[in-house]
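J.: coords please:
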Amino acid sequence: MQVKETRNEGLKRGYQFTLPAAELAETVDAKLKEAQPEVEMKGFRKGKVPMAMLKKQFGQRIMGDAMQEAIDSALRKHLEDSGDRPAAQPKVEMENGEGWKEGDDVVVNVSYESLPPIPEVDLTQLKLERLSVPADDAAIDEALENLAKSAQNFEDRRKGSKAKDGDQVIIDFKGFVDDEPFEGGSAEDYPLVLGSNSFIPGFEEQLVGAKADDEIKVEVKFPEEYGAKHLAGKDAVFECTVKAVKAPKPAEIDDELAKKFGAEDLDGLKKQIADRLEQEYAGAARAVMKRALLDQLDEQVKFDLPESLVDAEASQIAHQLWHEEHPEEQGHDHGQIEPTEEHRKLAERRVRLGLLLAEIGQKAEVQVNDQEMTQAVLQAARQYPGQERAFFEFVQQNQAAQQQLRAPIFEDKVVDHIAEQAKVEEKQVSKEELEKAVEALDEL
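T.: Predicted structure coming up:
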């Protein structure tokens, strides 16, 4: 196999591989000779089929296999000798494919972008802050009050009291569209909390001020995007009878409340809350430190980037952001979405940091173990209730899905490795200061 360089510009590489016809013929003959003892053909004993007949019967298929093997072998050897690491699957095209005939040399053009050399980074020179927030009494008390509200009961208001926002009204109702009742539009003794937005827009507001025994006609319009197509956008009238008006009464903050949430007593519940809060604060603080770490790496380390990776990442960013701005569009038949300059800048940052973290992780021998992968699969499977087994099988058979789950775990472990080498200053801050730091992440 002869190899000639045809392009060497930046990270772009091009080579022409030539497989002489004589070498190809020798390979085909060798493969036929190796297979001959096992071949059976009508009119011949096993292993006695003449080579000429074998070549006529199997020559074309074996020649194709021989071509592919020779090209694959030559490409592997070239990459080993050159040290190039293609950013994506190399493009392989047979130059004389359509006009090629047996006896001609096989000429193949190979092109790819090579991954760039990644500069060394002195991780010990990075300076980071690790924020910490204690779970103080005020935060614990606030969490307790929220739990008490979530466990609240409702008690009858004084006879003749008007319903307020936050009250519960017990109602019978019957809905009509075009003066006809519709399926699912009626109920009896329904407990509705005003202001909960559990009914269609405009319904609950018309019951504010109602009293027990009131008969009220609620006039509303179903949203255009309503789930039931036959009701979407239609005007409706609900005939309602208010049977009771109840005021919310938060649960008492005591041992009984604690037992409702799985604790032995109130002190145990407070400890649970403190532990949960500190975990939440630690997670938020880690996100802030990770962003600072990535910002420093992005500022300090510069190298050429493969255009193919940047283009693919920019397109993915543009596509994702377009769908976030158009949540009503569930499909992908929306035409081409052109990335902006801002998308490309973000793509360059992501590609640069991705390559850098991969290099640091490889040199540090960072690995994602089986237990970590299993935990990631279990967590992802929760998004598909009732289809967990199918999801497991899909991940087992799909390398891309496995890589999608493995990548964030690997990145976090590399970030932890870098943080261990860096100069990290512990800094205690208030909950409000931590919240501001987290909000600032979305502004960058």
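
J.: can we go C-alpha only for contacts and neighbour counts from here?
T.: OK.

J.: So residue 181 is in contact with residue 237, correct?
T.: No. Applying C-alpha atoms under 8 Å as the test, residue 181 and residue 237 come out as separate, 9.4 Å apart.

J.: this one as well, want them side by side:
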Amino acid sequence: MQVTETRSEGLRREFKVTLPATELEQRLTSELSTLKDRVRINGFRPGKVPIAHLRRLYGRSVMADVVQNAVNEANRKIVEENNLKLALEPKIDMTGDQAEVEKALDAKGDLDFTVAVEVLPTFDLVDLSDVSVKKLVAPVTDQEVDEALQRMAAQNRSFSSKGEGAEAAQGDRVVVDFIGRIGGEAFQGGTASDITVELGSGSFIPGFEEQLVGIKAGESRTITVTFPQNYGSAELAGKEAEFEVTAKEVQAPGEVTIDDEFAKGFGMESLEKLRDGVRAAIQRDFDAQARRKLKKELLDALDAKYSFDLPQGLVDQEFAAVWSQVEADLKSNGRTFADEGTTEEEARAEYRRIAERRVRLGLVLAQVGSSADIKVTDEEVDRALIERVRQYPGQERQVWEYFQKNPAAKAELRAPILEEKTVDHLLERINVVEEQTSREELFRDEDETKAAENAAA
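T.: Got it, this is the predicted structure:
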């Protein structure tokens, strides 16, 4: 086997590999000799089948294995002898026309192919002593705990009939039957019976609940609404529909007293214990948001510190994943790039930059983790697996067995753990300044994004 480097540009390398016909013949004969002792062919004793006969029967299929083994061997040889760290799997291209390839497969001509690889960039880790990031600290207030308890009480309150002739008000429930029509024609999924509508919950199409305010049991109304542009069903999105609604019962919410008895309904021995649990849960949410912001600020600092050539294959792969999600989101929301105030060309350029940033930061974190010898233990992976299993109630056993039977899937759990440990390692080596803030400030960016999305919908 002859291997010659034919290209070296940036992170790209290309090698020409040649297997002379004589070597192909030797490899094929060796494989057939091994096969001779394993096959059973009528008319021949075990191990006595002539090589020429085996070649007629199995020559092409065995040669396919010979070629694949040669390709694998060439890849290993290229990587080991040139001390390369590959970004992606090598790309193999058979050279020559079909006639030349056919001759090689019959071991009557040389086999030529190229191996194109893209290597990981080499770069030095930079000094981060001048980097300073802000860690937001948001204590949970008594008011926030009270509001959470009020929401819990509202979600767990009972409802009872308001009686004959009573009108439905905001906060009441109305049990209804309805038939929905578009253009006078009933549509699939638009008819239902004994549906409970809680007025003011925002659970139904915008405008539906509001038009039920004041309805009485036994009363029928025709309600006109427009399905949102981002409605789940493309056939209904953006269309105006009429619903013929008949109220069967109007129910009023009962009073819920937030006391020790209320707390026992949640498995707590007292209201004080419930308040402590609620406070701790809210604090975990605050801390998780603060961590996300702290990590983003750190990654922004790293992105500003590093500049090196990127493996375009990795960037292309990352961009494809990002772009696929962008297109899926636009389609599900019934929106276009024009609705987002941009063009497809501008969006592609922006998301290409995002893909490049992700690849760059991924390589930096990987080198930091390797240099610091950061490891992920089996116990940490098992804990992550348990958390993943808990996300699928009722399917715990199937999910657990899937990961146990698929080492690659289980290995994927290591990546985010390693990333978080590497982030912790970096945070210990830079200046982290704590700053007190409120819930509103902590979640301001997310709240503004949600408000914009709701307004656009």
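
J.: ok, back up a step: now list whatever residues contact both of residue 181 and residue 237 of structure 1.
T.: residue 175 (C-alpha atoms under 8 Å, 6 or more residues apart in numbering).

J.: And the two? Which one has more around it.
T.: residue 237 (21 against 15; other C-alpha atoms under 10 Å).

J.: Give me the range in structure 1 that the helix ranked longest in structure 2 lines up against.
T.: Identified as the longest helix of structure 2 according to DSSP state H is helix 271-305. Per TM-score structural alignment, the counterpart of helix 271-305 of structure 2 in structure 1 is residues 266-300.

J.: buried ones in the matching stretch?
T.: By neighbour count, with 16 or more other C-alpha atoms under 10 Å as the criterion, the buried positions of stretch 266-300 of structure 1 are 266, 269-270, 272-274, 277-278, 281-282, 284-290, 292-294, 297-298.

J.: now stretch 22-34 of structure 1
T.: Of all the residues in stretch 22-34 of structure 1, those buried under the rule 16+ other C-alpha under 10 Å are 24, 25, 27, 28, 29, 31, 32, 33.

J.: Please tell me how far residue 434 of structure 2 sits from residue 262 of structure 2.
T.: Spatial separation of residue 434 of structure 2 from residue 262 of structure 2 under the definition C-alpha to C-alpha, to the nearest Å is 37 Å.

J.: The two: which has the busier surroundings?
T.: For residue 434 of structure 2 versus residue 262, neighbours defined as other C-alpha under 10 Å are more numerous around residue 262 (20 against 11).

J.: residue contacts, that one?
T.: Contact analysis of residue 262 of structure 2 by C-alpha under 8 Å, 6+ apart lists 256, 271.

J.: Could you confirm it falls within a helix?
T.: Yes. Assigned with DSSP: H, G, I helix; E, B strand; the rest coil, residue 262 of structure 2 falls within a helix.

J.: Aligned counterpart of it in structure 1, please.
T.: Counting by TM-score structural alignment, residue 262 of structure 2 lines up with residue 257 in structure 1.

J.: next one: residue 141 of structure 2
T.: By TM-score structural alignment, residue 141 of structure 2 lines up with residue 136.

J.: so where is stretch 432-440 of structure 2 in structure 1?
T.: Residues 424-432 of structure 1 are matched to stretch 432-440 of structure 2 when aligned by TM-score structural alignment.

J.: in terms of contact, does residue 352 of structure 1 touch residue 309 like I think?
T.: No. Between residue 352 of structure 1 and residue 309 no contact is recorded; they are 9.8 Å apart, counting by C-alpha under 8 Å.
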